[in-house]
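Asker: Sequence and predicted structure below; questions after.
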Amino acid sequence: MKIALLGYGKMGKIIERIALERGHEIVLRKGSENSFEGLEKADVAIDFSIPTSAVVNIKSAIDYHVPIISGTTGWLEQYDDIVAYNQLKGGAFLYGSNFSLGVNVFFKLNEYLAKMMSQLKEYNVSMEEIHHTQKLDAPSGTAISLANGIIENSAYNKWTLDQPKENEIHIDAIRQDSVPGTHSVFYDSSIDQIEIKHTAHSREGFALGAVVAAEWILGKKGVFTMRDVLNLNDN
């Protein structure tokens, strides 16, 4: 499989190494200084760039009829536009707030727990996410996905970084050196606490998941998520 890397920072380099180990070829390593030349040769593109570059990268891949995997967060106010653009062009697009295989199982566990806890009004939910200081967006895309999973399965209707009002989920976004990503969901009552937590030990899990998604999307058309890749859509 021939891969175009749209974004060649730390994640791009880890994805490159894992892709090569799995027998794939890199035909484009796009940083801020070079063009999209070589994208037309790719079987699939993987975007791990920055929020201000992501939309251009994704649309360029769609224009070249190259399936595109994107793990860049912080641009989701334009997500619906990208979905419509992909549909118009007949492309293949997969966005993931987190490509870790374990995190995507964690997403499903979070939704299941939220559904159970929605019956227990004694408990209040809150969240915490910890990332490295180079992360540009807060809260993380993963934290937003977790919050949305709770909202879809409970009476909560909004997340906030501020002091929460009724039916709001407070997210504490913490930045520390050299933390790949830790996400916790807490259910607190006056007598006890339930906590579920995912801790990433390195960025390797994110990179492996992105390459697995790229392998999966070949030959497909439409808009997908890691739920499709891992067959987690069934309840």
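Answerer: Looks like it came in fine.
Asker: For the rest of this, base every contact and every neighbour count on C-alpha atoms.
Answerer: Fine.
Asker: what's the longest helix belonging to the chain packed up against?
Answerer: The longest helix of the chain (DSSP state H) is helix 101-117. In terms of contacts (3 or more CA pairs under 8 Å, 6 or more residues apart in numbering; DSSP states H and E), helix 101-117 is packed against helix 141-151, strand 193-199, helix 204-217, helix 226-230.
Asker: nearest to I14, of these?
Answerer: Among those, the nearest to I14 by CA to CA is helix 204-217 (6.3 Å).
Asker: now the angle from that closest one to helix 101-117?
Answerer: Using axes from the mean of the first three to the mean of the last three CA atoms, to 10 degrees, the inter-axis angle of helix 204-217 relative to helix 101-117 is 90 degrees.
Asker: List the buried residues in whatever helix or strand comes next after helix 204-217.
Answerer: Going down the chain from helix 204-217, the next helix or strand is strand 222-224, by DSSP states H and E. For strand 222-224, the neighbour count (16 or more other CA atoms under 10 Å) marks V223, F224 as buried.
Asker: neighbouring contacts of strand 222-224?
Answerer: Strand 222-224 has contacts (CA atoms under 8 Å, 6 or more residues apart in numbering) with V83, N86, Q87, G90, G91, A92, F93, L94, Y95.
Asker: Included below, for side-by-side comparison, is a second structure:
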Amino acid sequence: MKIALLGYGRMGKTIEQIALQKGHEIVLKVDENTKNYDITIADVAIDFSIPSVAFNNITNCFKNNVPVVSGTTGWLAKFEEAKTICKQQKGAFIYASNYSLGVNIFFELNNYLAKMMHHLDDYQISLEEIHHTKKLDAPSGTAITLAEDIIKHSSKNSWTLDVTNNETELPIVAKRIDDVPGTHSIKYKSKVDTIDIKHTAHNRDGFALGAVVAAEWLVGKTGVFTMKDVLGLNK
């Protein structure tokens, strides 16, 4: 499989290593200094760029009939527009805030726990995420996904990047610490006890492997998909 890497930062380099180990070829590496490139030489593109260029990277793939897997966060104000363009161009697209198998299991666990806690009003919900200092956006896309699933099953109307006493908002605390690949914690606290669930990434390899697996799965398909489709969790 010939892969284009849209974004060649820390994640891009890790994806390259994993892809090469799996026998794939990297035919294109695009970073902020790349001005003109031919995306059509690739069988699939993997986008881990930056928020300001992600939408253009992704829609350029649609227009050139190249399937694209994106893990860039911070651009989702244009997500619905991207999905529309994908469908118009009969493209293939997967977006995930996190490609790690463990995190996607954690998403399912979080969603199930939120359903269980729905009517237990004595518990206060909070969410914390910790990442390395080079991560540009806060909160993380993974934290937002976790928060949105909690909100669906609670009395909360929205999330906020702060500690709040507003009963309609779910507080997310975002911390930036050197060399932390990613930690996400959800806490339900009452006067009598606390329930915690937590996912801790030890390195970036899990994220990179998931992105390559998603790219392998996407080639030859048409439509907009998620990691639930890749992992068979929608069945």
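Answerer: Great, that's in hand. Just so it is clear, the structure is predicted and the values come from calculations on it, not from any experiment.
Asker: follow-up on the earlier one: so which of the contacts of strand 222-224 of structure 1 sit within helices?
Answerer: Among the contacts of strand 222-224 of structure 1, the members found in helices (DSSP H) are V83, N86, Q87.
Asker: Of those, which is the most crowded?
Answerer: N86 (24 neighbours; other CA atoms under 10 Å).
Asker: Quick check: chain neighbours aside, which residue is closest to K29 of structure 2?
Answerer: Closest residue to K29 of structure 2 apart from its sequence neighbours, by CA to CA, 6 or more residues apart in numbering: L5 at 4.9 Å.
Asker: now swap in T72 of structure 1 and tell me
Answerer: Leaving aside its sequence neighbours, T72 of structure 1 sits nearest to F48 (CA to CA, 6+ apart; 5.1 Å).
Asker: for I58 of structure 1, same thing?
Answerer: Spatial nearest neighbour of I58 of structure 1, excluding adjacent residues (CA to CA, 6+ apart): I68 at 6.5 Å.
Asker: Which position in structure 2 pairs with the one you found?
Answerer: Aligned by TM-score structural alignment, I68 of structure 1 pairs with V68 of structure 2.
Asker: what's around that match, how many residues?
Answerer: For V68 of structure 2, using other CA under 10 Å, the count is 31.
Asker: do L120 of structure 2 as well
Answerer: Using other CA under 10 Å, L120 of structure 2 is surrounded by 11 other residues.
Asker: Endpoints of stretch 71-83 of structure 2, how far apart?
Answerer: Terminal residues of stretch 71-83 of structure 2 lie 15 Å apart, using CA to CA, to the nearest Å.
Asker: List just the nearest of the ones in helices among the contacts of strand 222-224 of structure 1 to A19 of structure 1.
Answerer: Nearest member of these to A19 of structure 1, counting by CA to CA, is N86, at 25.1 Å.
Asker: Assign H65 of structure 1 to helix, strand or coil.
Answerer: The three-state assignment at H65 of structure 1 reads coil, by DSSP: H, G, I helix; E, B strand; the rest coil.
Asker: My read is that it contacts F93, right?
Answerer: No: taking contacts as CA atoms under 8 Å, H65 of structure 1 lies outside contact range of F93: 10.4 Å.
Asker: Those two - which one has more neighbours?
Answerer: It is F93, of H65 of structure 1 and F93, that has more neighbours when counted by other CA under 10 Å, with 26 against 19.
Asker: tell me the contacts of that one?
Answerer: F93 of structure 1 neighbours (CA under 8 Å, 6+ apart): I62, P67, I68, I69, S70, V83, N86, K221, G222, V223, F224.
Asker: Out of those residues, which comes closest to K10 of structure 1?
Answerer: Ranked by distance to K10 of structure 1 (CA to CA), the contacts of F93 of structure 1 are led by S70 at 15.1 Å.
Asker: and that closest one, how many neighbours does it have?
Answerer: Residues within reach of S70 of structure 1, counting by other CA under 10 Å, total 25.
Asker: Next up, the contacts around it.
Answerer: I46, D47, F48, A54, I58, F93, L94, Y95, G96.
Asker: out of everything not next to it in sequence, what's closest to the last one?
Answerer: This points to G96 of structure 1. Of all residues beyond its chain neighbours, the one nearest G96 of structure 1 is G71 (5.3 Å), with distances taken as CA to CA, 6+ apart.
Asker: re the thing from before, reformat the contacts of strand 222-224 of structure 1 as a markdown table; add distance to L146 of structure 1.
Answerer: Below are the contacts of strand 222-224 of structure 1 laid out as a markdown table (distance: CA to CA, whole Å):
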| residue | distance to L146 of structure 1 |
| --- | --- |
| V83 | 21 |
| N86 | 25 |
| Q87 | 26 |
| G90 | 30 |
| G91 | 27 |
| A92 | 25 |
| F93 | 21 |
| L94 | 18 |
| Y95 | 15 |
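Asker: just to revisit the earlier point, nearest to I171 of structure 1, out of the helices and strands packed on helix 101-117 of structure 1?
Answerer: Judged by CA to CA, the one of these that comes nearest to I171 of structure 1 is helix 141-151, at 7.7 Å.
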